[in-house]
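**Q** fold the stuff below for me.
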Amino acid sequence: MEGRPPEAETGREAGAGPAAGPSCQIDVRATKIRGLAGLPIYHLFVIYKDPSGSPYFFRGGPSGRGGPGGYGSIKCDHGAYTPGTVDWEPGAPSTTVMSGPAACGKDTSFIRELSRIDAASIPYQPTGPNSNSVARTILNKTGVPEDKPVMIAPGWGQIL
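**A** As a prediction, the model looks like this:
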């Protein structure tokens, strides 16, 4: 429009730079493994928030029950992170490892890595490889910074 400065057309202030793209967030969360005589040992999983803020989980776990029959292989899962879903614990220790436009779309890469891990039929072991190895691997293989909110997470050191 004539007589209006260019920033009025976009709703931005003069000198504000280019408009920001969509914003997403990736967190690593930890839930305490119960039944281990009070030891502070944690299960890790990844939460991805899409541009609308909707959270999705990405995780691994054993396909078997454990005990004498074994734990089976690593089984991966993902979906909407809502009350009642596996690992649902909104107050769980958490650390944000990536946010902003660069985080958007990483969910597609996470799904691809989970499928690759499932197809490999890797035996699950409580000390690793395990669910914590899955969390670390999907971050590592997709270029997301690798950090965790807790100290004791067996299997974190193993990339699958």
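**Q** from here on, just use CA atoms for contacts and neighbour counts.
**A** Will do.
**Q** ok, longest helix in the protein?
**A** As assigned by DSSP state H, the longest helix anywhere in the chain is helix 106-119.
**Q** show me what that one is in contact with.
**A** With CA atoms under 8 Å, 6 or more residues apart in numbering as the test, helix 106-119 has contacts from 48, 58, 74-78, 134, 137-139, 141-142, 160.
**Q** check which element follows that helix along the chain.
**A** Using DSSP states H and E, the helix or strand that follows helix 106-119 towards the C-terminus is helix 131-141.
**Q** now do the buried residues in that following helix.
**A** By neighbour count on 16 or more other CA atoms under 10 Å, the buried set for helix 131-141 is 131, 132, 133, 134, 135, 136, 137, 138, 139.
**Q** JSON lines for those residues, including distance to residue 108?
**A** Shown next, in JSON lines, are those (distance: CA to CA, whole Å):
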{"residue": "131", "distance to residue 108": "19"}
{"residue": "132", "distance to residue 108": "20"}
{"residue": "133", "distance to residue 108": "19"}
{"residue": "134", "distance to residue 108": "15"}
{"residue": "135", "distance to residue 108": "15"}
{"residue": "136", "distance to residue 108": "16"}
{"residue": "137", "distance to residue 108": "14"}
{"residue": "138", "distance to residue 108": "11"}
{"residue": "139", "distance to residue 108": "12"}
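**Q** I have a second one here; can you model it like the first so I can compare?
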Amino acid sequence: MSDLLDLPLTTLDGEPTTLGALTGGRAALVVNVASKCGLTPQYGALEALQKEYADRGFTVIGVPCNQFKGQEPGSAEDIAEFCSATYGVTFPMTDKVEVNGGDAHPLYQRLTAAPDAAGEAGDVQWNFEKFLLDGSGEVVGRFRPMTLPDAPEVRSAIEAVLPA
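**A** Model (predicted):
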């Protein structure tokens, strides 16, 4: 089991937790999200993945971030209301964190070490970058922001880490 799962996080409603508690031993797609971004409609596809795969051992985890042109300016309550009212989000969400730079959350310090399909690791490029974790907390895929959550390569990667 990866020590990534032991990293402390805070839920959007202010409760202390860990990545492992949020995943519950399931495969997870960790995504830095924002409410006022051109890519925000990806919330709809993320929620569809959550509904489709939840019973098979999968969860999406949304991680709000305001680092990209201030596109997640709201409070935790604003974010929760937007996600619920606009996209019917049911997947777990953390509090707002930084994903790049010296103040990057330890979760993202670790996630960004993982390369994408082109072999590129390093900083998150923009909102809605996706990291796929298997059930033991190992990063097994990284998908850049313009890759839609329901793209064939994301779906096949999710299918590959789901229990048989």
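**Q** now the TM-score, please.
**A** After superposition, the two chains reach a TM-score of 0.26 (TM-score structural alignment, normalised by the length of the first structure), with 84 aligned residues with a CA RMSD of 6.1 Å.
**Q** and the buried residues of helix 131-141 of the first structure, which is closest to residue 99 of the first structure?
**A** Closest to residue 99 of the first structure out of those is residue 139 (13.3 Å), distances taken as CA to CA.
**Q** quick check: the closest one vs residue 7 of the first structure, distance?
**A** Distance, residue 139 of the first structure to residue 7 of the first structure, by CA to CA, to the nearest Å: 38 Å.
**Q** which other helices and strands contact the host helix or strand of residue 79 of the first structure?
**A** According to DSSP H and E, residue 79 of the first structure maps onto strand 74-80. Judged by 3 or more CA pairs under 8 Å, 6 or more residues apart in numbering; DSSP states H and E, strand 74-80 of the first structure is in contact with strand 55-62, helix 106-119.
**Q** quick check: buried residues in that strand?
**A** For strand 74-80 of the first structure, using 16+ other CA under 10 Å, the buried residues are 74, 75, 76, 78.
**Q** toward the C-terminus from that strand, list the very next helix or strand.
**A** Sequence-wise, the next helix or strand downstream of strand 74-80 of the first structure (DSSP H and E) is strand 94-100.
**Q** go through that next one and flag the buried ones.
**A** Residues 94, 95, 96, 97, 98, 99 are the ones in strand 94-100 of the first structure that count as buried (16+ other CA under 10 Å).
**Q** adding distance to residue 44 of the first structure, write these out as TSV.
**A** Compiled in TSV, these are given as follows (distance: CA to CA, whole Å):
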residue	distance to residue 44 of the first structure
94	9
95	11
96	13
97	13
98	16
99	19
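**Q** tell me the one of those nearest residue 30 of the first structure?
**A** So of those, ranked by how close each gets to residue 30 of the first structure (CA to CA), first place is residue 94, at 6.4 Å.
**Q** doesn't residue 26 make contact with the closest one?
**A** No. Residue 94 of the first structure is beyond contact range of residue 26, at 10.1 Å (criterion: CA atoms under 8 Å).
**Q** so where does residue 78 of the second structure fall, helix or strand?
**A** helix 76-87.
**Q** ok, now residue 51 of the second structure?
**A** In the assignment (DSSP H and E), residue 51 of the second structure maps to helix 42-53.
**Q** then residue 9 of the second structure?
**A** strand 8-10.
**Q** from the contact counts, what lies against that strand?
**A** If you count contacts as 3+ CA pairs under 8 Å, 6+ apart, strand 8-10 of the second structure packs onto strand 16-18.
**Q** now the strand it packs on: buried residues?
**A** For strand 16-18 of the second structure, by 16+ other CA under 10 Å, it's residue 18.
**Q** output the contacting helices and strands for the following helix or strand past it.
**A** Sequence-wise, the next helix or strand downstream of strand 16-18 of the second structure (DSSP H and E) is helix 19-23. Secondary-structure packing of helix 19-23 of the second structure (3+ CA pairs under 8 Å, 6+ apart): strand 58-64.
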